[in-house]
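Undergrad: Quick one: sequence plus predicted model below, questions after.
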Amino acid sequence: MSDLNISQLPEEYRELQNVVREFANEVIDPVSAQHDKDHTFPYEVVSQMGEMGLFGLPFPEQYGGMDGDYLLFGIALEEIARVDQSVAITLEAGVGLGAMPIYHFGTEEQKQKYLPDLTSGTKLAGFGLTEADAGSDAGATRTTAVEEGDEWVMNGSKQFITNSGTDITSLVTFTAVTGQREDGKKEISAIIVPSDTPGFTVEPAYDKVGWNASDTHPLTLANARVPKENLLGERGRGYANFLHILTEGRVAIAALATGAAQGCVDESVKYANERVSMGRKISEYQAISFKVARMEARVHAARLAWMDAAAKMIAGEDFRKEAYIAKLIASEAAMDNARDATQIHGGYGFMNEYRVARHYRDSKILEIGEGTSEVQLMLIARELGL
């Protein structure tokens, strides 16, 4: 797969693209504006995505998956994000942050217990890493898990956790300090906490600038007890394992961002060919046509970047640098295209009923979540030996 010709995708990839595009246009788009306005989670859409197998795309059939790969997953995210980033991030986080940690690091018993519900989309899971003072800085993690008999007793809080408070959320995997390493640094492990655990509280949802139909909450653990077998992966490897998950997630976020950038191009081409000003379609003005051309160039570069990273991942090659580059390029393309699309639409671009207005509000978080642009630059420089 590392030599994949991305301009000549195999038929099954094209088929999925067409199916998801039709679903996005006919099912997601008609309800997007209302869910965004009401800040409501689109349960009916998520249920249908589950029935389509989208939550199981990159997982083996033995765990209820579709036996696909991250390229298929990225294509699906692109098509959905064209029309609704909230729905796209629900799928991305449900797969990449919710199910993937269990698939990569879980015991066979944990995989059999949790994955079938997650890959079917009937349940969602969250990824509890970020704290008020800890995200990229693992040493600042304050959430603790103390052994008492056959249990972990957990205390602490997390913030900005996606898919953590829906009616179908079944668990959140938390990073927590479980001791001290020989070098004196914190030993950080990952532990699965079911949503119905006493002492686990989902705090009120955030009032966000965008992604209004995506579920995002702060979480609190107060003497929450879970069995010791809920340890996910090797003790002390929690943060390192989550870094791997984040690297994969950056490829998926890049695909999502590419879709958002593409959606801005689509809407701008349509509007420019319809809107008449001073007796001419505004597409006939070079200022507009050049702006749209530059938007299309950004999309093309972003798509090349995320697909290259995905191809390396699938081939088992080191894809870290490519993932960082893809996340940087695609997230900036989404934000730049959203700004330009809003300008092209003029006053209409400032109205929330228009897709470009939602993209304008939604896209900024793409430059922040799962590693800021500054973090991506730092990581790229590090890969270069700087």
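TA: Looks like it arrived, so ask away.

Undergrad: drop to CA atoms for contacts and neighbour counts, all remaining ones
TA: OK.

Undergrad: Leaving out sequence neighbours, find the closest residue to residue 225.
TA: Excluding the flanking residues, the one nearest residue 225 by CA to CA, 6 or more residues apart in numbering is residue 153, at 4.6 Å.

Undergrad: how close does the one you found sit to residue 195?
TA: Distance from residue 153 to residue 195, counting by CA to CA, to the nearest Å: 15 Å.

Undergrad: before we move on, what about residue 286?
TA: As judged by CA to CA, residue 286 and residue 195 stand 55 Å apart.

Undergrad: Give me the more crowded residue out of the two.
TA: More crowded of residue 286 and residue 195, by other CA atoms under 10 Å: residue 195, with 21 against 10.

Undergrad: doesn't residue 173 make contact with that one?
TA: No: Residue 195 is beyond contact range of residue 173, at 10.0 Å (criterion: CA atoms under 8 Å).

Undergrad: Need the residues touching each of the two.
TA: Residues touching both residue 195 and residue 173 (CA atoms under 8 Å, 6 or more residues apart in numbering): there are none.

Undergrad: The helix or strand the residue nearest to residue 225 falls within: what's the following helix or strand?
TA: In this structure, residue 153 is located in strand 151-162 according to DSSP states H and E. Moving toward the C-terminus from strand 151-162, the next helix or strand (DSSP H and E) is strand 169-180.

Undergrad: list the buried ones in that following strand?
TA: Neighbour-count burial for strand 169-180, with 16 or more other CA atoms under 10 Å as criterion, is recorded at 169-179.

Undergrad: For these, give me CSV that also has distance to residue 299.
TA: Output for those, formatted as CSV (distance: CA to CA, whole Å):
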residue, distance to residue 299
169, 33
170, 36
171, 35
172, 34
173, 34
174, 35
175, 35
176, 38
177, 41
178, 43
179, 46
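
Undergrad: Residue 100 versus the residue nearest the centre of the chain, what's the distance?
TA: In the chain, the centroid-proximal residue (CA atoms, centre = their mean) is residue 92; its distance is 3.9 Å. Residue 92 sits 10 Å away from residue 100, going by CA to CA.

Undergrad: Quick check: buried residues in the top helix by length along the chain?
TA: With secondary structure taken from DSSP state H, the chain has its longest helix at helix 238-274. Neighbour-count burial for helix 238-274 flags 238-239, 241-242, 245-269, 271-272 (criterion: 16+ other CA under 10 Å).

Undergrad: Check stretch 8-25 too.
TA: 13, 16-17, 20-21, 23-24.

Undergrad: cool, and stretch 218-236?
TA: For stretch 218-236, by 16+ other CA under 10 Å, it's 218-221, 223-228, 230-233, 236.

Undergrad: alright, now check it against this:
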Amino acid sequence: MQFQLNEEQLMIQKAARDFAQNECLPGVIERDEKQQFPEAQVLKLAELGFMGMMTAPEYGGAGMDSISYVLAMEEISKIDASVSVCMSVNNSLVCWGLEKYGSEEQKQQYLTPLAQGRKEGSLYLGAFLLSEPEAGSDATSQHTIAEDKGDHYVLNGTKNWITNGKTASIYLVMAQTDVSKGSKGINTFIVEKNTAGITVGAKENKLGIRGSDTHSVMFQDVKVPKQNRIGDDGFGFSFAMKTLAGGRIGIAAQALGIASGAYERAVDYAKQRKAFGKEIAHHQIIQFKLADMATRIEAARLLCLRAAWEKDNGNDYTLSSSMAKVYASETAMWVTTEAVQIHGGYGYVKEYHVERLMRDAKITQIYEGTSEVQRIVIGRGILK
């Protein structure tokens, strides 16, 4: 087993770290307060090739491995999780799914600009539309209907909690085409956002990742060409589950980055802040906190890298990605809370960043499969 990163991976890690420090850190508090979508930062990510990191170069991507993706996600998430979640959705849920399961025509038309993150100079992102008002953890309960009309489908329904909901150009929409078949009656469709009948709801006023573009999306008699269905009839639910398994690696890496960012700020603060005549870093109780934080973060990092390695080597990574996500997300919540505690009163104000990181951490326990769902997946995996 090799624990040392190769030269290319180290280069990508440094590029992501430099980007986060130079492009994301300035204005991050203001963007959070104003719920401002980080368009300039995402465009810059596209220029760096990070919006289609794992997509093959023939489709406009950078052709990097999953380990490089984890490294980049961690570094960017240390500073701004609103930026990294845009990157995660576009890479893991949209580009990967299209490249793996889309037709050649679909790849040429949609994947290439998505992997580049822009088209004709403008931002070009994808969104993954699975969740509904009554279909969250129970993804089989799809109420969005796609009625087969021969050469096209007619789409009706509502999707909730959609990252990139307003800024995306392309939606991957899961919808029920045959209720009698249950999950085998679900299909996934590529839908262009500017199609007639689509309405995007107001931006959600969220606890964390407030810059992220989260909306409900409504479909009323939306016409979708037959050739925009991904895979065979009834493949939609399998597509969603297979795609989410990889997406969990991205969110695990995001959680890891949030934890790492909070930990680094806690260490720096502990070295500067004095109490009882010496820096608080010299008090054993603070050292114990930092030691536990560092240990949990390293364990989460190894789980993330293991899941990425499994994916890169063509192994089944369903179990490892769920383990990485549940552990990294719970580590992020615990570490950020401890970071606020170490900062004391300063941790409760925005200027020191850790309160924002704590708010951002919470969503990693919820989206792309809650911690409860991950434990179900893990339990089934170890008992099969």
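TA: Arrived safely, thanks for sending. Predicted model, so just to flag it, every value in this text is computed and none were measured.

Undergrad: re earlier: ok, the residue nearest to residue 225 of the first structure - contacts?
TA: Contacts for residue 153 of the first structure (CA under 8 Å, 6+ apart) come out as 144-147, 223-226.

Undergrad: Tell me which of those fall in strands.
TA: The strands, defined by DSSP state E, take in 144-147, 223-226 from these.

Undergrad: Dump those to JSON lines, plus distance to residue 354 of the first structure.
TA: Output for those, formatted as JSON lines (distance: CA to CA, whole Å):
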{"residue": "144", "distance to residue 354 of the first structure": "45"}
{"residue": "145", "distance to residue 354 of the first structure": "46"}
{"residue": "146", "distance to residue 354 of the first structure": "50"}
{"residue": "147", "distance to residue 354 of the first structure": "52"}
{"residue": "223", "distance to residue 354 of the first structure": "46"}
{"residue": "224", "distance to residue 354 of the first structure": "44"}
{"residue": "225", "distance to residue 354 of the first structure": "46"}
{"residue": "226", "distance to residue 354 of the first structure": "46"}
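
Undergrad: Find the pair from the buried residues of stretch 8-25 of the first structure with maximum spatial separation.
TA: Within the buried residues of stretch 8-25 of the first structure, 13 and 24 form the most distant pair, 16.3 Å apart (CA to CA).

Undergrad: which residue ranges form the strands in the second structure?
TA: Secondary structure of the second structure by DSSP E: the strands cover 118-119, 122-123, 126-129, 145-148, 152-163, 170-176, 186-192, 198-200, 214-225, 274-275, 278-279.

Undergrad: which other residues reach the second one?
TA: When contacts are taken as CA under 8 Å, 6+ apart, the neighbours of strand 122-123 of the second structure outside the stretch itself are 39, 43, 117, 167.

Undergrad: same check, this time on the first one
TA: Contacts of strand 118-119 of the second structure with the rest of the structure, by CA under 8 Å, 6+ apart, involve 43, 46, 113, 124-125.

Undergrad: which of these are buried?
TA: Applying 16+ other CA under 10 Å to the contacts of strand 118-119 of the second structure flags 43, 46, 113, 124-125 as buried.

Undergrad: Which ones among those residues map onto helices?
TA: Among these, the subset assigned to helices under DSSP H consists of 43, 46, 113.

Undergrad: ok so, going back, determine how far the longest helix of the first structure lies from the middle of the whole chain.
TA: Mean-position distance between helix 238-274 of the first structure and its chain equals 8 Å (CA atoms, centre = their mean, to the nearest Å).

Undergrad: what range in the second structure does it sit on?
TA: Aligned by TM-score structural alignment, helix 238-274 of the first structure falls on residues 236-272 of the second structure.

Undergrad: and for stretch 29-40 of the second structure, what span of the first structure is it aligned with?
TA: Per the alignment by TM-score structural alignment, stretch 29-40 of the second structure matches residues 33-44 in the first structure.

Undergrad: Stretch 62-82 of the second structure now?
TA: Per the alignment by TM-score structural alignment, stretch 62-82 of the second structure matches residues 66-86 in the first structure.

Undergrad: The matching stretch: how far from the chain's middle?
TA: Stretch 66-86 of the first structure sits 10 Å away from the centroid of its parent chain (CA atoms, centre = their mean).

Undergrad: go on, stretch 337-353 of the second structure?
TA: Centroid separation between stretch 337-353 of the second structure and its chain, computed with CA atoms, centre = their mean, is 25 Å.

Undergrad: quick check: it aligns to which part of the first structure?
TA: Under the criterion TM-score structural alignment, stretch 337-353 of the second structure matches residues 339-355.

Undergrad: Show residues contacting that stretch.
TA: Residues from elsewhere that reach stretch 339-355 of the first structure, judged by CA under 8 Å, 6+ apart: 33, 83, 264-265, 267-268, 271-272, 288, 291-292, 295, 356-358, 360.

Undergrad: sorry, back to before: which stretch among the strands of the second structure comes nearest residue 34 of the second structure?
TA: Closest approach to residue 34 of the second structure among the strands of the second structure is made by strand 214-225 (14.0 Å; CA to CA).

Undergrad: Read off where the closest one ends up in the first structure.
TA: Aligned using TM-score structural alignment, strand 214-225 of the second structure spans residues 216-227 in the first structure.

Undergrad: what residues does the matching stretch touch?
TA: Contacts for stretch 216-227 of the first structure (CA under 8 Å, 6+ apart): 150-165, 192-193, 197-206.

Undergrad: Separate out the buried members of these.
TA: Buried, going by 16+ other CA under 10 Å: 151-165, 192-193, 199-202, 205, out of the contacts of stretch 216-227 of the first structure.

Undergrad: re the thing from before, how much does the match of strand 214-225 of the second structure stray from the second structure?
TA: Stretch 216-227 of the first structure, aligned to the second structure and superposed, deviates on average by 0.7 Å (mean CA distance after the TM-score superposition for the first structure).

Undergrad: Tell me the one of the buried ones among the contacts of strand 118-119 of the second structure nearest residue 377 of the second structure?
TA: Of all these, the one sitting nearest residue 377 of the second structure is residue 125; the distance, using CA to CA, is 29.4 Å.

Undergrad: circling back: just flag the most distant two among the buried residues of strand 169-180 of the first structure.
TA: Across those, the longest distance by CA to CA is 28.7 Å; it joins 169 and 179.

Undergrad: what number of residues lie near the aligned partner of residue 369 of the first structure in the second structure?
TA: Under the alignment (TM-score structural alignment), residue 369 of the first structure maps onto residue 367 of the second structure. Taking other CA under 10 Å as the criterion, the count of residues near residue 367 of the second structure is 15.

Undergrad: for the one 4 residues further on, same thing?
TA: For residue 371 of the second structure, the number of neighbouring residues by other CA under 10 Å comes to 20.
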